[in-house]
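Q: Model the following, please.
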Amino acid sequence: MSISVAIIGAGFAGIGTAIRLQDKGITDFVIFERDTRVGGTWRDNTYPGAACDIPSRLYSYSFAPNPDWSHTYSGSDEILAYIDSMVESSGVASHIRFEHTVTGLRYDEETGEWTITFDSGREPVRARSVVVASGPLANASFPDIRGIEEYAGHKIHSARWDHDYDFTDKKVAVVGTGASAVQIVPELVKTAKSVKVFQRTPGWVLPRVNLSITESTKERYRKTPLTQRLARSAWFWGHESVALGVVWNTPLTRVVEAVSKLHLRSQVSDPWLRRQLTPDFAAGCKRLLMTSDYYPALQKDNCKLVTWPIAQLSTNGIRTVEGIEHQADVIVFATGFEVSKAGTPIPITGIDGRDLAAEWSKGAYAYRSVAVSGYPNLYFTFGPNSGPGHSSALVYMEAQIDYITDAISLVTENAWKSLEVRSDAQASYNEDIQAKLTGTTWNSGCQSWYLTEDGFNATMFPGFATQYVNQLRQVDLQDFRISVRQKALEESVAG
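A: Now for the predicted structure:
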């Protein structure tokens, strides 16, 4: 089987890419999805309280507006329904192949095509262009904690929630205090006998005011789409201004910290608990947490914050370094995902047999986060250094998708064999990115999932969303090598 475009993953990025390909008249594409349904991150994250911490109006595609969001910040069920609606309205469902787990990509220099292999003995597929849209938050795993296999109780990962488990009257331990944990804990304290929250590092917490959207507002958006576009624009520029206090350590960073401390003081009266919940790093160095429910939950009679480091898991629970064993019927690991900061999610072999995982072993890099020299016709969504610290990931992702589909269109319309970014253009781009990252909060000294163990930042984009979007407005062909198919070349010469 040979196709024009293969898309790996049927989450936000994969579905968005498929829709934009159709908009450009390209229909010879297939989406390969390892699961049995679409949704990606929002299919997997169904834990109690799961929601987005970016306003719904901004956490959606501009080319697929939804006038019917129920709240300012939507829950996971509503976001998944939005993805389903895009699939249904666009007609891309017929292009999706479920239960196709991609195991490798290999480039054929002679034909200019990629060979895609799968598990379960499925026949390989050849494609002119490949879009790796599996995303950075696709692979969840339990953390590497000593004794984790010895624990005899129930283990649940936030991204693989066990909906059959009854938390009623159970002793629950929650490991982690990041974006997932601050949504889970307020729900668990409602039913569990006890909840112990194990904190390694406190985060900066800002209030989240989640208002209901009135029916009259929804009707206005449906009848006058311009009003919805204006609302989205207002949210965009509001978040864009936050970059001045989050991306860079400026006087406005102190303002963000002051708002967070005021929020903490207003919700936590105990000075000692406030001290335990106050970070010692600049706001923005780690992901900001948006919640108005977490601090009240920690102060419930059945909830306790544990700040002693975890030494190991035991048969009955968690043992902290001071020697106390905290017994638990179930441990919830709100510890996030295996973010691909180094290496690749699948083996990728390019020109002359080069191995992208080896090249990325000390930190991933790419040209404008979407293409890598030596790997023609291969594109990444949410690739290296495309993470926003202040805005919606979908703003960045939409720019990537439009850029990628423009590049694919050029290859298709001109019958080119391949389009490969030049190594010098890639090197120049990344030198500039890494130089700019040195002045950001992310590289200011705290440990976070943004950085590799060596401190290399392969994750975040050091600038405004407008800057990121503008660099992807058009495909600058002077930064690429174009290879023409022999047949097309002969026809050109003959003409």
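Q: drop to CA atoms for contacts and neighbour counts, all remaining ones
A: OK.
Q: who's in contact with the helix or strand hosting residue 408?
A: Assigned by DSSP states H and E, residue 408 falls within helix 393-413. Residues outside helix 393-413 that contact it (C-alpha atoms under 8 Å, 6 or more residues apart in numbering): 4, 13, 16-17, 20-21, 24, 26, 58-61, 129, 370, 377, 379, 381-382, 386-388, 416-419, 465, 468-469, 472-475.
Q: out of those residues, which are buried?
A: In the contacts of helix 393-413, burial by neighbour count holds for 4, 13, 16-17, 20-21, 26, 58-61, 129, 370, 377, 379, 381-382, 386-388, 416-419, 465, 468-469, 472, counting by 16 or more other C-alpha atoms under 10 Å.
Q: from those residues, which ones fall inside helices?
A: Among these, DSSP state H puts 13, 16-17, 20-21, 465, 468-469 in helices.
Q: So for stretch 146-153, what gets flagged as buried?
A: Neighbour-count burial for stretch 146-153, with 16+ other C-alpha under 10 Å as criterion, is recorded at 148, 151.
Q: Contacts for that stretch next, please.
A: Defining contact as C-alpha under 8 Å, 6+ apart, one finds that stretch 146-153 is touched by 311-317, 328-331.
Q: Kindly check the end-to-end length of it for me.
A: The first and final residues of stretch 146-153 sit 15 Å from each other (C-alpha to C-alpha, to the nearest Å).
Q: what does stretch 36-52 give?
A: 23 Å.
Q: and what of stretch 294-304?
A: Stretch 294-304 has an end-to-end distance of 12 Å (C-alpha to C-alpha).
Q: Now the second one, please; I'll put the structures next to each other:
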Amino acid sequence: MHNNTPEQAPLGVLIIGSGFAGLGLAMRLRQQGSDDFLILEKAAKAGGTWRDNDYPGAACDVPSHLYSFSFEPKTDWTRRFAPQAEIFAYVQQCIAKYGLHSRIRCNSEVSEAWFDEPAGLWRVTTVDGAQFSARALVSACGQLNRPLYPQIAGIERFAGESFHSARWRHDIDLSGKRVAVIGTGASAIQFVPEIVPRVQHLTLFQRTAAYVLPKPDRAYSRFELALMQRFPWTQKLDRALQYLYHEARGVAFFVLPGLMKLYRGSFLRHLQRQVTDPELRARLTPDYPLGCKRILISNDYYPALTQPQVEVVNQAIREVSERGVITADGREHAVDVLIYGTGFAASDFLAPMRIRGLGGLELNQAWKEGAEAYKGISVNGFPNLFILYGPNTNLGHNSIIYMLESQFPYVLSCLQQLQQGVRYLDVRAPVQQAWNQRLQHAIEHSVWEQGCNSWYKNAAGKHTNNWSGFTFSYRQHTRQPDWSDYDRVR
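A: Below you'll find the model as predicted:
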């Protein structure tokens, strides 16, 4: 078990992942004057989702003022919706400003973690064999970090180049090539319009049509930028207004899902304006209620699909051959490059790590029916483990950063308890159960239960990803831990 190196003193907190969640908590710890923490990052550099997804056209679909920390405002975003490079630069700025470089260990993928009950410590081993001990373990791995590759027969036979959009191969020139894109989710609708002008032919394989609404994006004017620089409160005001606008959309998601029918009308008009060919339009019209899957925003996706070199195929894929993709009707679509826009393994929250809690209980055993956590943060039987952006904290209508900022104070209060002589905190099973029953019950009446499959649910149909209500109610729930919810073991 032990290396020959002398045992290091246990850390206060070990954070897994250096995206917005891990960095935000580290910034909060720094603000409290603490540096008794370390961030383990599996990749060669920090940055999470915005390091990985650097495909052409990558941008956020939440407005930039809302998709940044309230305690680290940025007044000089160039656009209403920030492009990937700008968000990634913001992340690097945060690391530099809070002196986090020395607290991040890159190329350190966690392979396993187990809770040493007598010592009240998490023992963590990385893939390269390094070992760490910490009073508390924080998972900040997010929900969108493991690319999902489609299960299609013959994929390994394909003779051309292939890659996932979250592992974009910038060294492959797509000019004049025949390209196939599998998947039409949030990434595909951003990169497809970017590559269409360059390729000889693009075949887009669509399993389910998506709802794509106009994106109210534009560059900020010099006047606006100067105003926000001079009066930072104008940026805060804009952030507050955008928050309220997005939060109001929640009404249609989980209070009155019937309102979505009105939105569907405006969607159909938008589609009609952008796609004049009735056959193509029929192929692009979803057959499930708006909002049931993630709603996408783009101004150039539909126009790109009307170009002569683009073909939208909604036949199922039977197999992949050396030369291309064969659909259910037996037709072979010849391609040189295959791009997977197939999303992420979003409901396997802490996979592939092996995490063992009290009595050797394995997390994937505890979660065999689907991931669940009290307030999305604590899991019974896994003391001093805190999950950021955990089960049921994803949103369909607002900014994840707001959810993270609701979780930080809650986790920091728990960490404080551990400094005050509590050996470990374990959320009580009945408390976790009651929380999840209420949550699943609320989701049953939401738009996500209106008859479609999406990445919001696991294979058994359990909703593991989305929060069932308004974000301000989540903030209310996480304002302060109620210590009677936990077994506090000294």
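Q: The equivalent of residue 237 of structure 1 over in structure 2 and residue 233 of structure 2, how far apart?
A: Aligned counterpart of residue 237 of structure 1 in structure 2: residue 244 (TM-score structural alignment). Distance of residue 244 of structure 2 to residue 233 of structure 2, computed by C-alpha to C-alpha: 16 Å.
Q: Next, count neighbours for the alignment partner in structure 1 of residue 460 of structure 2.
A: Under the alignment defined by TM-score structural alignment, residue 460 of structure 2 is paired with residue 454 of structure 1. Other residues near residue 454 of structure 1 come to 8 when the count uses other C-alpha atoms under 10 Å.
Q: Same check on residue 147 of structure 2?
A: 18.
Q: Test my guess that residue 452 of structure 2 contacts residue 292.
A: Yes. With contacts counted by C-alpha atoms under 8 Å, residue 452 of structure 2 reaches residue 292, the gap being 6.4 Å.
Q: the more surrounded of the two?
A: residue 292 (22 against 16).
Q: In contact with the closest residue to the more buried one other than its chain neighbours: list those residues for me.
A: Leaving aside its chain neighbours, residue 292 of structure 2 sits nearest to residue 448 (4.2 Å; criterion: C-alpha to C-alpha, 6 or more residues apart in numbering). Counting by C-alpha under 8 Å, 6+ apart, residue 448 of structure 2 makes contact with 253, 291-293.
Q: Just send these back as a markdown table, with secondary structure and distance to residue 442 of structure 2 too.
A: Formatted as a markdown table, the contacts of residue 448 of structure 2 follow (DSSP: H, G, I helix; E, B strand; the rest coil; distance: C-alpha to C-alpha, whole Å):
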| residue | secondary structure | distance to residue 442 of structure 2 |
| --- | --- | --- |
| 253 | helix | 11 |
| 291 | coil | 16 |
| 292 | coil | 15 |
| 293 | coil | 17 |
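Q: Drop anything exposed from the residues you listed.
A: Among the contacts of residue 448 of structure 2, the ones that count as buried by 16+ other C-alpha under 10 Å are 253, 291-293.
Q: which of the contacts of residue 448 of structure 2 still touch in structure 1?
A: Retained in structure 1: 291-293, out of the contacts of residue 448 of structure 2 (criterion both residues aligned by TM-score structural alignment, their matches' C-alpha atoms under 8 Å).
Q: Please identify the helix or strand for residue 132 of structure 2.
A: strand 131-139.
Q: Quick check: residue 272 of structure 2 vs residue 302 of structure 2, distance?
A: Distance check for residue 272 of structure 2 against residue 302 of structure 2: by C-alpha to C-alpha, it reads 10 Å.
Q: When those two are compared, which one has more neighbours?
A: residue 302 (21 against 13).
Q: mind checking which helix or strand that one is in?
A: helix 301-305.
Q: how close does that helix sit to structure 1?
A: Following the fit onto structure 1, the mean deviation recorded for helix 301-305 of structure 2 is 0.3 Å by mean C-alpha distance after the TM-score superposition for structure 1.
Q: what comes up buried for that helix?
A: 301-302, 304-305.
Q: and which of those residues is nearest residue 112 of structure 2?
A: Using C-alpha to C-alpha, residue 301 is the member of the buried residues of helix 301-305 of structure 2 that lies nearest residue 112 of structure 2, at 41.8 Å.
Q: Map that closest one across to structure 1 for me.
A: Aligned partner of residue 301 of structure 2 by TM-score structural alignment: residue 294.
Q: Over to residue 322 of structure 2?
A: By TM-score structural alignment, residue 322 of structure 2 lines up with residue 315.
Q: residues in contact with its match?
A: 150-153.
Q: Likewise for residue 483 of structure 2?
A: Taking C-alpha under 8 Å, 6+ apart as the test, residue 483 of structure 2 contacts no residue whatsoever.
Q: Which residue in structure 1 aligns with it?
A: In structure 1, residue 483 of structure 2 lands on residue 477 (TM-score structural alignment).
Q: ranges for the strands of the stretch 251-400 of structure 1?
A: Secondary structure of the stretch 251-400 of structure 1 by DSSP state E, counting those that start in this stretch: the strands cover 289-290, 303-306, 310-313, 317-320, 325-327, 330-333, 348-349, 378-380.
Q: Report the distance from the second one to the chain centre.
A: In other words, strand 303-306 of structure 1. In terms of C-alpha atoms, centre = their mean, to the nearest Å, the centre of strand 303-306 of structure 1 is set 29 Å apart from its chain centre.
Q: Where in structure 2 does it fall?
A: The aligned range for strand 303-306 of structure 1 is 310-313, by TM-score structural alignment.
Q: Now the matching stretch on structure 1. Mean distance?
A: Stretch 310-313 of structure 2 sits 0.8 Å off on average (mean C-alpha distance after the TM-score superposition for structure 1).
Q: Residue range in structure 2 corresponding to stretch 275-285 of structure 1, please.
A: With TM-score structural alignment as the criterion, stretch 275-285 of structure 1 aligns to 282-292.
Q: Just the buried residues of that stretch, please?
A: So, applying 16+ other C-alpha under 10 Å, buried residues of stretch 282-292 of structure 2: 284-286, 288-292.
Q: that older thread, turn the kept ones among the contacts of residue 448 of structure 2 into JSON lines, columns for distance to residue 124 of structure 2.
A: Shown next, in JSON lines, are these (distance: C-alpha to C-alpha, whole Å):
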{"residue": "291", "distance to residue 124 of structure 2": "40"}
{"residue": "292", "distance to residue 124 of structure 2": "39"}
{"residue": "293", "distance to residue 124 of structure 2": "36"}
